[in-house]
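**Student:** Let's see this in three dimensions:
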Amino acid sequence: SVMLAVVPSKPVHTIPHRSNPVLLGLVGIRGRLRLAIDVGSLLGIEGSADGQRSLLVSHQGQDFVFPVDRVIGLERLPLRELASARAGSCRRGVLPFEGQPLTVLDTEKLWNSIRELARL
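**Tutor:** Next up, the predicted model:
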């Protein structure tokens, strides 16, 4: 998986009979339509991103847009300090980061869940 860019959020166009709380729809970014995925809904996090920014991410040749509240940056994390997450979730665990809990995702489980819920 590769994070391509942080982009301003654009209008999401629902896909008839396909959109759901995780698969929001399609977004036009850089002249191409991309699937918009609500990772918060996938993780069971209440509330949605503020709609100001989105992450443009590529995984196995497929581009996705994830609405986000904010982007702190790219950081190397001490995974040996990871507190375990509940089994079966897309969370790998939690780390303290700048005085706040930071959820570390299991990217394989995340992408498998996205494929299943978006029926890709």
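**Student:** alpha carbons only for contacts and neighbour counts from here, please
**Tutor:** OK.
**Student:** Quick check: the gap between residue 47 and residue 100.
**Tutor:** 18 Å (Cα to Cα, to the nearest Å).
**Student:** meant to ask about residue 34
**Tutor:** Counting by Cα to Cα - residue 34 and residue 100 are separated by 32 Å.
**Student:** Another for comparison:
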Amino acid sequence: MSDESRTTTVEAVEADAVAAPRGRDREAYAEIARGLLDRPLPPEYRAEWALHFASEKAIESEVEEERAAAVIFRIGEEWLALSTAVFEEVAEPRRVHTLPHRRNGVVRGIVNVRGELLVCISFATLLGIDKDVAVERRDRSLHFERMVVIGRANGRIAFSVHEVHGIHRYERSALSPVPGTVGQAVSSFTTAVLNWQGRTVGLLDEIRLLDAIDRNIA
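**Tutor:** Predicted coordinates for the structure are as follows:
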């Protein structure tokens, strides 16, 4: 099946499910979700990612090793950064279709991004962030809420953020250790801290993060 045909089919399925009665809507998305959530990881997945990150520094020049780039974003009051190596795109907010019998808190449901159905997760839940703080304070920056898509060897994952700053390039030597005041859940995924515009930004470890996501959607 061509990419164009596959996209058309996915859009047709979603349109039919949304227009259908509530019961049929749940059944349709449950069936689609099972295919997304139950797909097996390729045997070489771990090995490929380990090789990728292990060899990355070996092929960089000495100057390039001192610089890196990450996308900075905000969830609640937490400013975080994730390597550009795993970022795919930033899109407008999308409707999240919840999944029946899926109540672990991390998996929110599925979303349609450019005709592709993606599993949508809650970074706030995964990282233990109080995402409602900004809402309680009527934070005007909620107008900048976005849907972020990150790529993996075996697919893509989406999650919502309250704000996206964009790409930030930094010197590796400027990174600071993670302070003890950072929450336990966040610190377990944070490899270092960036100082940006007077703010403290937690630099997330993409390998640990992707492993945790795999476990939660398995």
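**Student:** about what we covered before: quick one, which of residue 34 and residue 100 of the first structure is more surrounded?
**Tutor:** Higher neighbour count among residue 34 of the first structure and residue 100: residue 34, with 20 against 9, using other Cα atoms under 10 Å.
**Student:** now the strands: where do they sit in the first structure?
**Tutor:** For the first structure, the strands defined by DSSP state E occupy 2-8, 23-29, 32-37, 53-59, 62-68, 83-84, 91-97, 100-105.
**Student:** got the contact list for residue 185 of the second structure?
**Tutor:** Shown in contact with residue 185 of the second structure (Cα atoms under 8 Å, 6 or more residues apart in numbering): 126-128.
**Student:** Buried ones in stretch 197-207 of the second structure, by neighbour count?
**Tutor:** 201-206 (16 or more other Cα atoms under 10 Å).
**Student:** Give the aligned range of that stretch in the first structure.
**Tutor:** Counting by TM-score structural alignment, stretch 197-207 of the second structure pairs with residues 98-108 of the first structure.
**Student:** again with stretch 17-25 of the second structure
**Tutor:** Under TM-score structural alignment, there's no match for stretch 17-25 of the second structure.
**Student:** Just the terminal-to-terminal distance for that stretch.
**Tutor:** 5 Å.
**Student:** Need the residues that contact it.
**Tutor:** 26, 28-29.
**Student:** Of those residues, which is the most crowded?
**Tutor:** Going by other Cα under 10 Å, residue 29 tops the contacts of stretch 17-25 of the second structure with 21 neighbours.
**Student:** Quick check: which element contains it?
**Tutor:** helix 22-37 (DSSP states H and E).
**Student:** Which positions within that helix qualify as buried?
**Tutor:** 25-26, 28-30, 32-33, 36-37.
**Student:** Export those to a markdown table and append columns for distance to residue 75 of the second structure.
**Tutor:** Shown next, in a markdown table, are the buried residues of helix 22-37 of the second structure (distance: Cα to Cα, whole Å):
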| residue | distance to residue 75 of the second structure |
| --- | --- |
| 25 | 30 |
| 26 | 29 |
| 28 | 31 |
| 29 | 27 |
| 30 | 28 |
| 32 | 28 |
| 33 | 25 |
| 36 | 25 |
| 37 | 25 |
